[in-house]
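*Asks:* okay, here's the prediction I keep looking at, along with the sequence it came from:
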Amino acid sequence: MPPSPSDSSLEAAGTQSASDIGQDARPVFPPMVYVPCAPLEVDAEQFSVDLRQTRDGRIALLVYSALDRLIACCGEQQAWAVLATAELDQLQQRTDFQLVLLDVEIPDEFRRKQEVA
């Protein structure tokens, strides 16, 4: 579920348009992705992914091709999980996100901050 070329609200870094790589081609996603999620509680067996609303109202799942990109784009306080790209279909069925965006930078004001105890 890569982002459509017409999505101007959030753009995936490093994607190519269909005209650049052929009419039927899609951006290539890595076999494993890093997914921002809510902070985990101790001994938690499941995680809750962070979903973001785009400017046009769609629900997006942001994924990152490498851990250093997730940290650079989301901040050091961002909890994360690593998933096989093949598992994104199952995740979509559970969470109903409408598009996947790769390596998108989150503005500083929307990043997770360290919680004060």
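*Replies:* Okay, I see it.
*Asks:* from here on, just use CA atoms for contacts and neighbour counts.
*Replies:* Fine.
*Asks:* just the buried positions in the strand or helix carrying residue 92, please.
*Replies:* In the assignment (DSSP states H and E), residue 92 maps to helix 88-95. Residues of helix 88-95 classed as buried: residue 88 (neighbour count, 16 or more other Cα atoms under 10 Å).
*Asks:* alright, now check it against this:
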Amino acid sequence: MADRAEHRRRIPAVAVLWFALAAAGLIGTMWFNVAFVLESGGADYFGAWFANAATASASTDLLVVAVAAAIFMVVEGTRLGWAKRAWVLVALSAVTAIAFTFPLFLGLRAVALANRDAEPRA
């Protein structure tokens, strides 16, 4: 029993990587969002996403990946037994950034899978 409890306290190295990426995603996106609001007063935020061909390409790329990530988070979250948490992260993506919530989800998933693998089999 002590071995199991000890293993549960460890966070897999890959989870640490995912959590670091989540922090970078949150800090990086919020930095530029705040800068945009300070520079423009927040005027036409979504219009700026498609201001020219380069931003339209990056925005389309981001939107497609965001939808794919949201679907993955809901499907995989349901498979892991925490669909409600997955939906919270999808909703949080809309007010923070998918660059934050998707790696956060992957980190939480890595921890959940490591804990599941550490449980003794009956």
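*Replies:* Received it, and whenever you're ready, just let me know what you need. These figures come from a predicted structure and were not determined experimentally.
*Asks:* now the TM-score, please.
*Replies:* The TM-score (TM-score structural alignment, normalised by the length of the first structure) is 0.27; 58 aligned residues with a Cα RMSD of 4.8 Å.
*Asks:* that older thread, report all helices and strands that the next helix or strand after the helix holding residue 92 of the first structure contacts.
*Replies:* Per DSSP H and E, helix 88-95 of the first structure leads on to strand 99-102 as the next helix or strand towards the C-terminus. Contacts defined by 3 or more Cα pairs under 8 Å, 6 or more residues apart in numbering; DSSP states H and E place strand 99-102 of the first structure against strand 59-63.
*Asks:* quick one, the strand it packs on and helix 88-95 angle?
*Replies:* Relative orientation of strand 59-63 of the first structure versus helix 88-95 (axes from the mean of the first three to the mean of the last three Cα atoms, to 10 degrees): 140 degrees.
*Asks:* immediately after strand 59-63 of the first structure, which helix or strand?
*Replies:* helix 67-74.
*Asks:* how about that following helix, which residues are buried there?
*Replies:* Quick answer for helix 67-74 of the first structure (16+ other Cα under 10 Å): 69, 70, 71, 73, 74.
*Asks:* tell me how far the third one lies from residue 91 of the first structure.
*Replies:* Applying Cα to Cα, to the nearest Å, the value for residue 71 of the first structure to residue 91 of the first structure is 22 Å.
*Asks:* same check, this time on the first one
*Replies:* Remark: distance between residue 69 of the first structure and residue 91 of the first structure (Cα to Cα) = 21 Å.
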